[in-house]
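**Q** Provided below are the primary sequence and the corresponding predicted coordinates.
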Amino acid sequence: MTAAFQASLLALDEELAIGPLGDTVRRTHLAHGAWIDLRPGWLAGADELYERLAETVPWHAERRHMYDRVVDVPRLLKFYDEHETLPHPVLDEARRALDLHYGDELGEPFRTAGLCFYRDGRDSVAWHGDTIGRGSTEDTMVAILSVGDPRSLLLRPRGGGSSIRHDLGHGDLIVMGGSCQRTWEHAIPKTSRPAGPRISIQFRPRGVR
């Protein structure tokens, strides 16, 4: 059963709007040329966007081969390619703001948006890097906007090591850049603690999955 969504008390009566980036972004340099940027509460009124996406996005479940069997992917998914209309105008605004802030450093615009719906603490994503396509050989960026209840995103060096944890939700932004997709891994682990639903929106450049 999916846990009930708990709106943020700080988000009550907030108008849905993207905030500034600039010097509000906090960068942390990791090992091996990787880095992450954090911008808590980048999207004001994020709970409204969560409700709209949860109700209107054509979510679908996937099944994938794992070892010798086919298993359910423990989250719902929707991918918007670069020529598809995003499900809410504020996501177009978010992508434009990311392009303006990161364009010179990235050298290209963000093109696609992948959405994941974590319905409760049983939904998760295992340790991985976005290395399908150019991310396996080139430095790139993946920008993740989180709406809904916070869930823990963990990062660790590829091959193992101590992990870094960030609880993301209610309009928080994290950007993984440099060599992060090749030299680090990230995950949303399952949790037995009460966890409400969360949606992540991952903006990527062309050819990065």
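**A** Structure's in. What do you need?

**Q** contacts, neighbours, all on C-alpha from now
**A** OK.

**Q** SS state for the residue most central in space within the chain?
**A** Among the residues of the chain, the one closest to the centroid is Ile144, at 3.0 Å (Cα atoms, centre = their mean). Secondary structure state of Ile144, per DSSP: H, G, I helix; E, B strand; the rest coil, is strand.

**Q** and if you look at Leu153?
**A** Leu153 - assigned by three-state DSSP - is strand.

**Q** gap between it and Ile144?
**A** 11 Å (Cα to Cα, to the nearest Å).

**Q** List the residues that contact the residue nearest to the centre of the chain.
**A** 173-175, 200-203 (Cα atoms under 8 Å, 6 or more residues apart in numbering).

**Q** Secondary structure, neighbour count and distance to Leu76 for those - can I get that in CSV?
**A** Below are the contacts of Ile144 laid out as CSV (DSSP: H, G, I helix; E, B strand; the rest coil; neighbours: other Cα atoms under 10 Å; distance: Cα to Cα, whole Å):
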residue, secondary structure, neighbour count, distance to Leu76
Leu173, strand, 24, 20
Ile174, strand, 23, 21
Val175, strand, 21, 22
Ser200, strand, 24, 11
Ile201, strand, 20, 12
Gln202, strand, 21, 14
Phe203, strand, 26, 17
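
**Q** Pasting the second one now:
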Amino acid sequence: MQFQADLFESGLQTGGPGPLAPDRTDLGRGAWLDVQRAWLPDADDVLATLVRDVPWRIERREMYDRIVDIPRLLYTYMIGEELPHPALTAAREALGDHYEPELGERFRTAGCCYYRDGRDSVAWHGDTIGRGSTHDTMVAIVSVGDPRRLALRPRGGGESLSVEMGHGDLVVMGGTCQRTFEHAVPKVASAGPRLSVQFRPFNVF
């Protein structure tokens, strides 16, 4: 199953984020995916600000008996930390206003990933550290920069799907998605810089 960009309405926003009216796809197993194109305003300025002002760090992990760099740069804004661009602060508040009746809480943290080129990626995983391992939750992703594919597959096997995340697009994974599905950003032959900001509730990683 493949999502095509022309299935979703798009349009440039000015000022604060426009009204939230995402298209929802039922993934089965209690999981769902919301998509809204070109939702984040000032996407060019947000991209430049994130590249310049976020204190990016390289993290390392053990793989096959050696320590390797994680293939992307990372930084997380924790509860109470000021976000680097007012459009992101406005986006977090708008997401909270829209989803709190369904989620039961607001988005509190903002994890940032910097994919410098097509070689940077994230492997298959679910956000199951913390409450995501046992409870329904949401992860709201805002993407700026070059388009990259967010791939999803059911845990234990089944039909996979993908959605291309473009400049200023919003994707929200909800319901059981973190427990019943895995997601990844695969490597590609060629791509320019792309940054994602993942808004999460408290104690979801």
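**A** Arrived safely, thanks for sending. Values in this document were obtained by computation on a predicted structure and should not be read as measured data.

**Q** Any chance you could compute the TM-score here?
**A** Once the chains are overlaid, their TM-score stands at 0.91 when taken by TM-score structural alignment, normalised by the length of the second structure; 195 aligned residues with a Cα RMSD of 1.4 Å.

**Q** Against Phe202 of the second structure, how distant is the counterpart of Ile144 of the first structure in the second structure?
**A** Per TM-score structural alignment, the equivalent position to Ile144 of the first structure in the second structure is Ile141. Ile141 of the second structure sits at a distance of 16 Å from Phe202 of the second structure (criterion: Cα to Cα).

**Q** what does Gly158 of the second structure give?
**A** From Gly158 of the second structure to Phe202 of the second structure the distance is 30 Å (Cα to Cα).

**Q** now do Val35 of the second structure
**A** 22 Å.

**Q** If you count surrounding residues, which of these two has more?
**A** Taking other Cα atoms under 10 Å, Val35 of the second structure and Phe202 do not tie; Val35 has more neighbours (25 against 15).

**Q** matching residues in the first structure for the longest helix seen in the second structure?
**A** Longest helix of the second structure, by residue count under DSSP state H: helix 86-103. On the first structure, the counterpart of helix 86-103 of the second structure by TM-score structural alignment is residues 89-106.

**Q** before we move on, the earlier item: what's the average per-residue distance for the longest helix of the second structure once overlaid on the first structure?
**A** Superposed on the first structure, helix 86-103 of the second structure shows a mean distance to its aligned partners of 0.6 Å (mean Cα distance after the TM-score superposition for the first structure).

**Q** starting at the chain centroid, how far to that helix?
**A** 14 Å (Cα atoms, centre = their mean, to the nearest Å).

**Q** ok, how many other residues are close to the closest residue to Gly145 of the second structure other than its chain neighbours?
**A** Distances taken as Cα to Cα, 6 or more residues apart in numbering put Arg194 closest to Gly145 of the second structure, at 4.3 Å, once the chain neighbours are dropped. Arg194 of the second structure is flanked by 23 other residues according to other Cα under 10 Å.

**Q** Tell me if I'm right that Arg194 of the second structure and Met165 touch.
**A** No. Using Cα atoms under 8 Å, Arg194 of the second structure is not in contact with Met165, being 9.7 Å away.

**Q** Which helix or which strand is home to the equivalent of Gly118 of the second structure over in the first structure?
**A** In the first structure, Gly118 of the second structure lines up with Gly121, judged by TM-score structural alignment. Under the criterion DSSP states H and E, no helix or strand holds Gly121 of the first structure.

**Q** residues near Gly121 of the first structure, how many?
**A** 21.

**Q** was I right about it contacting Thr191?
**A** Yes. Here Gly121 of the first structure reaches Thr191: they are 4.9 Å apart, a contact under Cα under 8 Å.

**Q** For Arg148 of the second structure, see how far away the residue in the second structure sticking out farthest from the centre is.
**A** Taking Cα atoms, centre = their mean, the residue of the second structure most remote from its mean C-alpha position is Asp65, at 30.1 Å. Separation of Asp65 of the second structure from Arg148 of the second structure (Cα to Cα): 30 Å.

**Q** just to revisit the earlier point, which residues make contact with the match of helix 86-103 of the second structure from outside it?
**A** 16-18, 21-22, 86, 108-110, 140-141, 203.

**Q** cool, stretch 177-194 of the second structure as well?
**A** 29-32, 114-128, 132-134, 136-137, 143-155.

**Q** related to what we said a few turns ago, so which bits of the longest helix of the second structure are buried?
**A** 87-88, 90-96, 99, 103 (16 or more other Cα atoms under 10 Å).

**Q** got a list of what the closest residue to Gln13 of the second structure other than its chain neighbours touches?
**A** Distances taken as Cα to Cα, 6+ apart place Pro41 nearest to Gln13 of the second structure, at 5.0 Å, with adjacent residues excluded. Neighbouring residues of Pro41 of the second structure by Cα under 8 Å, 6+ apart: 12-18, 87, 168.
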